[in-house]
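[1] Sequence first, predicted coordinates after that:
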Amino acid sequence: MVDASHGQGIQAGDNNHQTNVFMQQAPIDLAALSSHGAADKVKGLSRDDAVVALARLPVDEALKILEVVLADDEGLAVSLLAHMNHRRAQELVAELKAVKPWLENLPAASAAIAACEQAARVELGERVGQIEHAGPSGLGTEGYRQRHRNGAILWSARGGATVVPPPAADVQGVLGFPLGVARRAQRSPSGTDGTFQRFEGPSGEGATLYCSERHGFAAIQKPFLTYHDRMGGTGGQLGFPTRPADSVSHTLTTVLHQPFEGGMVYAASLRSPGRLVAVGVFAEMLEYHEAHNRIMGPLGFPLDDAVDVVSPHGTSGRRQDFTGSGGEDSGPATIYTSTHGTFAVRSSIRARYEQLAGAVGSMGLPIAEEVDSRIYALGLRRGYQAFEGGAIYTTSGRRASFLAAAWQKRERTIEVRKAVIEMFASSPGLERTLGFPREVEKRLAESDDDAVQFFENGVVTIRGGRAQAWVRPGAGG
């Protein structure tokens, strides 16, 4: 007798005549084994052979084996159930869902993923692995995933089977499960084309994944998503996101920020604890903010969107309020931009400027940066800033109070008219000689416009719109 079970044939007779005898392997009988023994046997078989072996068993016997497999190797159990006859799979998961509730939808998910794969085979490329359980997402959604070389198919009860790019395959990230297919986005003002795809997001408030050849993949979630949509999406001023959002610790709070083609968007909960509010910084204001160390600099982060202003001098511009650095000498700050340039108004000068109605008041828009004349030896901060309608001077520091036995902060901020600034411009050195103003101007009785103002080293009179200085003898010498 010749054993041909491991060959393709045997040679018989004297004439080298070969008779091919193909031996069919006996079917695997899992019923002869214990549940654990059968489970071990299943683990050693190919997926298709294991599915066939389980299909030959009564449902209750196959169920016992799958319970053991599920406990030991969840991925294998999912793969076997996903490739079974649909009716048999439904019968088994009807019992197994008591152990793993998310298994209830596996037969439907498997069929939907197969149909999606058939339609997107070229786009997805070859399979990588088998259908697997995916979840829970940040929102608690359970589903399934089939990975491919160029992406993945994700399935959830809410979104169905949907193709996603590789960065979106991990449902436990910021995106969660998809809510629809990728669609073409509006071309941005920068000329960028790309796509967007909506996702459930980590808290159910939604997230969107944008993709462009220029910037790659970048996700947006609330509050950036709401702000981006309100600004017109990719077709609006912001355009496409260029990087994901990031966080940075600030003196006042933790701030999130995300860069876009057209600007930077910040989100903080300073005004509404527990509620993040997004605010964008754009164009010249963005350049100025970045040049001054962004939110870690003296300006801090934005409080509101920029608004248009028109000064009494007929100049159009924009203003945007910021928190300031949060230091002792830094209150809120405001950036102004106009044909004069882009400048910040800060601290005590800003406080007085706002009392004078800001850009729409007599001072108008700023025309230069604050000039800091700090006197370190005396611990004083002296500075001034020029505006369309004049200038504001400030002196601040600490002095000893013997009555309070402590150092008290002393601050004096005073404005001067444009006529005084024009006088200084026409007389080099006069401003330094006169020093800073000591008090606000006093109107003369005979005219509403004529006034006198006292400085550290003299006095200035204003008559008929012209200023004249009277220097104290010996001053400046």
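    Sure, I can see it. Residues are numbered from 1 along each chain as shown.

[2] When you work out contacts or count neighbours from here on, use the C-alpha atoms and nothing else.
    Fine.

[3] tell me the SS of residue 432?
    helix (DSSP: H, G, I helix; E, B strand; the rest coil).

[4] what about the helices in the stretch 101-250 of the chain?
    For the stretch 101-250 of the chain, applying DSSP state H, counting those that start in this stretch gives helices covering 106-119, 121-124, 224-230.

[5] In CSV: those helices, plus mean neighbour count and distance to residue 41.
    Formatted as CSV, those follow (neighbours: other CA atoms under 10 Å; distance: least, CA to CA, whole Å):
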stretch, mean neighbour count, distance to residue 41
helix 106-119, 19, 24
helix 121-124, 14, 33
helix 224-230, 18, 51
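
[6] Let me know which of those is the nearest to residue 330.
    helix 224-230 (27.9 Å; CA to CA).

[7] Can you name every helix or strand that the closest one contacts?
    Contact partners of helix 224-230 among helices and strands, from 3 or more CA pairs under 8 Å, 6 or more residues apart in numbering; DSSP states H and E: strand 277-282.

[8] quick one: contacts of the strand it packs on?
    Residues from elsewhere that reach strand 277-282 (CA atoms under 8 Å, 6 or more residues apart in numbering): 223-224, 227, 262-269, 302-306.

[9] Let's see that with 6 Å instead.
    Outside strand 277-282, the residues within contact range by CA atoms under 6 Å, 6 or more residues apart in numbering are 223, 263, 264, 265, 266, 267, 268, 304, 305.

[10] take a look at this one as well, against the first:
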Amino acid sequence: MAGRTVPLRVFLSCTSELAEPRGESFVEAAVRAINRAGHAPHHMQWFGASAGTPVEESERRVRECNLFVGLLGHRYGTEAPGRSGVSYTEAEFDAAVESDIPRLIFIRDGARADRVDERQVAFQAKASDGVFDRFGSLEQLEYRLFAALKKHEEEFDDAWVDRLVRIIRRDPVADAAEAVLSLPAERAALALADAAADDVAEVLDHLATAGNDTWAGTALAAMKHRRAEDILDALGPAPAIRLARRAAAAIAAIATAQAPLLGGPAGPLAHAGPSPRNTSGFVRPFSGGTVTWTPGGAYVLAADIAECFDRHGGAGGVLGFPISGPQAATESPFGTRGNFQEFEGNTNGTGIVYRSEHGAFASWGPVPDHHWDARGELGFPLDDLVVVHGTTKPGYYQRYEGGIVTHSDFAGTQVLRGNIADEHLSNGGGIVFAAGPEEPSPDSPQGTSGVRQRVEVAYGAYEEGFAVRLFERRPKVVRRTSLETMVTALPATVYASDECGTAVLNVQLNGQYGAAGGSGGPLGFPLGPSDSRARWPWVAQWFEGGVLSRNDVVVLGDVFALLRDDPMVVATLGEPRRAEQPIGAPGSGEAIQYFADGVVTVRDGVAEAWFRAQASRR
């Protein structure tokens, strides 16, 4: 007879006194015994939120288990609300009795509590009417529970095997198939291995016809090789069952070899794919990860990589099937260590999942290729790759320790770094793509050094023409999911410096700025929206040495100095209408600039404001 390969679900019931102290409690000793026996412990303290009351949830979990283990100490325990004085532990025991679930009861020896609780005495008497033992120490409980579990599983298997063999032999094929399908395939294999090969072949053929070829293949893989071959000979070609058996056997071998990492099965073998590369195969989830299989081989996905794999649609998603095991990654320039695992990817390029202290994040298409070309200078990813829709062809961006990698059809793969990358993050992805590499911008007359970069920004993330944030109240960057976004992208140029912050200028504004000399001209670097100097009652882009209005009028020099230092003058004059013009004799330095509600004159280097009433009298 084949050995057991699927764990029993064991409900562990006890009062809180046996769960203390943490690190050396009787509950932990019992959990160790259950794990050593190869079974899956379930305990009330591990349950999450549920729709029912706590006692209803406990009873429901009891009914889902194959075995009840009760640890009874000296205290009766907390009474369950609405249960007429019955404790949680006794309510769980009663649920096991009502559901006819086998019970192993262990009663604690030693000194009792200061006052004997008659309810606990009565409960112990009721519970010990069956299989029970006593314990006085952690070691004693662990040893005795382990021995009881091994004895129970032999009896449990023998009873089920005898019953299923009789069903397979005498009942109609459809009824026999339904009976065996009610059990995990590995457990039913114990009975299938003992029944006549022709009878089993009929049952498995019926199951495969109904779409349960993975169950049939898993059951065959759990048997001894010679016995499985006999059944397959009786089956005939059965290519689907044979392929599923091959996958199940390979996955089982890996699960056994890597049991400390993977733990027990968390679900059945299932078909997977086809992938974007048209590969089909199988997957099986485990408590500590996932194993995939294709004709190219079987690979283990650790828990966090498996979660990332599922997040991206599994084998049928953009990553496809894994094509390597975990590989050590070079330590990043930021001191981070981790590993990576390669995947088929899709028609745009291969896929890869990086795993580090930041988490497990996926990259695919052209972005991983750029990461390799950068020789690790970008470090590990901090988020999954995001697909950007709304352009002629979808683009991508992904955040790394050393910057944000973007890819678009018109600009290829580029990187946003430093303050420019921070601007992308702080404005919800307002800077969508880099349209070219970052480059130094000429030093300003004020002595500021910085950089500039051509980019594509999301319409609505910035006011048209000016670096004023409107993203929160007029959003145009629509996140479909954590992995997709929809935008309308517009060309712009971003400037960044430590002194002035980060500012985004659209094509028109950047053209006027360039005509005025750019950062090396009198305007200097643009001021970012967070700069305390960038305050004006009318719409304008502030610079170190002046402002540029929405009508493309530049305010510089002495006129700018007057307005910058006197907000009341700015508010009264209104927006500029024309650029500064010379007046008086050539070379006198006298000038005038017109505003909506007045003018500013400059004589002998002194700027003076004249408001509409005063200007009309002049």
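    That came through fine. Computed from a predicted model, the values in this text were never measured in an experiment.

[11] Can you give me the TM-score here?
    Once superposed, chain against chain, the TM-score is 0.65 (TM-score structural alignment, normalised by the length of the first structure); 403 aligned residues with a CA RMSD of 4.8 Å.

[12] could the helices of the stretch 101-250 of the first structure be laid out in CSV, adding distance to residue 207 of the first structure?
    Formatted as CSV, those follow (distance: least, CA to CA, whole Å):
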stretch, distance to residue 207 of the first structure
helix 106-119, 23
helix 121-124, 23
helix 224-230, 7
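
[13] okay, which residue is most central for the first structure?
    Central residue of the first structure (CA atoms, centre = their mean): residue 245, 2.7 Å from the mean position.

[14] out of everything not next to it in sequence, what's closest to that residue?
    Leaving aside its chain neighbours, residue 245 of the first structure sits nearest to residue 258 (4.3 Å; criterion: CA to CA, 6 or more residues apart in numbering).

[15] For the one you found, the count of nearby residues, please.
    Around residue 258 of the first structure sit 22 other residues, with neighbours defined as other CA atoms under 10 Å.

[16] Could you measure from the counterpart of residue 352 of the second structure in the first structure over to residue 230 of the first structure?
    Matched by TM-score structural alignment, residue 352 of the second structure corresponds to residue 208 in the first structure. Separation of residue 208 of the first structure from residue 230 of the first structure (CA to CA, to the nearest Å) stands at 14 Å.

[17] swap in residue 147 of the first structure?
    Following CA to CA, the distance that separates residue 147 of the first structure from residue 230 of the first structure is 35 Å.

[18] Tell me the one of the contacts of strand 277-282 of the first structure nearest residue 141 of the first structure?
    residue 223 (21.6 Å).

[19] for the residue mapped onto residue 272 of the second structure from the first structure, what are its contacts?
    Alignment note: residue 272 of the second structure maps to residue 135 in the first structure; criterion TM-score structural alignment. Residues counted as contacts of residue 135 of the first structure (CA under 6 Å, 6+ apart) are residue 142.

[20] could you redo the last one with a cut-off of 8 Å?
    141, 142, 143, 144, 171, 172 are the contacts of residue 135 of the first structure under CA under 8 Å, 6+ apart.

[21] How many neighbouring residues does the second one have?
    Right, the one you point to is residue 142 of the first structure. 20.

[22] Of the contacts of residue 135 of the first structure, which are reproduced in the second structure?
    Retained in the second structure (both residues aligned by TM-score structural alignment, their matches' CA atoms under 8 Å) from the contacts of residue 135 of the first structure: 142, 143, 144, 171, 172.

[23] And those, which two are furthest apart?
    With CA to CA as the measure, no two of these lie farther apart than 144 and 172, at 12.3 Å.

[24] Comparing these two, which shows the higher neighbour count?
    Of the pair residue 144 of the first structure and residue 172, residue 144 is the one with more neighbours under other CA under 10 Å, namely 27 against 19.

[25] Which residue ranges of the stretch 51-200 of the first structure form strands?
    132-134, 143-148, 151-156, 160-164, 183-184, 194-199 (DSSP state E, counting those that start in this stretch).

[26] Out of those strands, which gets nearest to residue 412 of the first structure?
    Closest among these, using CA to CA: strand 194-199, at 54.8 Å.

[27] Not counting its own residues, what contacts that closest one?
    By CA under 8 Å, 6+ apart, strand 194-199 of the first structure touches 175-187, 206-213.

[28] Then stretch 164-184 of the second structure?
    Here stretch 164-184 of the second structure has contacts from 6, 188, 191-192, 194-196, 199-200, 202-204, 206-207, 215, 268, using CA under 8 Å, 6+ apart.

[29] now with 6 Å?
    188, 191, 195, 203.

[30] Stretch 60-77 of the first structure too?
    Residues contacting stretch 60-77 of the first structure (CA under 6 Å, 6+ apart): 35, 39, 54, 132.

[31] so of those, which ones are in helices?
    Judged by DSSP state H, the contacts of stretch 60-77 of the first structure include 35, 39, 54 as members of helices.

[32] Reformat those as CSV; add distance to residue 425 of the first structure.
    Formatted as CSV, these follow (distance: CA to CA, whole Å):
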residue, distance to residue 425 of the first structure
35, 98
39, 94
54, 97
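
[33] ok, so of these, who is nearest residue 472 of the first structure?
    residue 39 (104.5 Å).

[34] chain center to stretch 276-286 of the first structure, what's the gap?
    Put simply, stretch 276-286 of the first structure sits 12 Å off its chain's centre (CA atoms, centre = their mean, to the nearest Å).

[35] what residue of the first structure takes the place of residue 363 of the second structure?
    For residue 363 of the second structure, the residue aligned by TM-score structural alignment is residue 220.

[36] Now do the same contact list for the residue nearest to residue 370 of the first structure when sequence neighbours are not counted.
    Counting by CA to CA, 6+ apart, the nearest residue to residue 370 of the first structure once its immediate chain neighbours are dropped is residue 385, at 4.3 Å. Residue 385 of the first structure sits next to 370, 391, 392 when contact means CA under 6 Å, 6+ apart.
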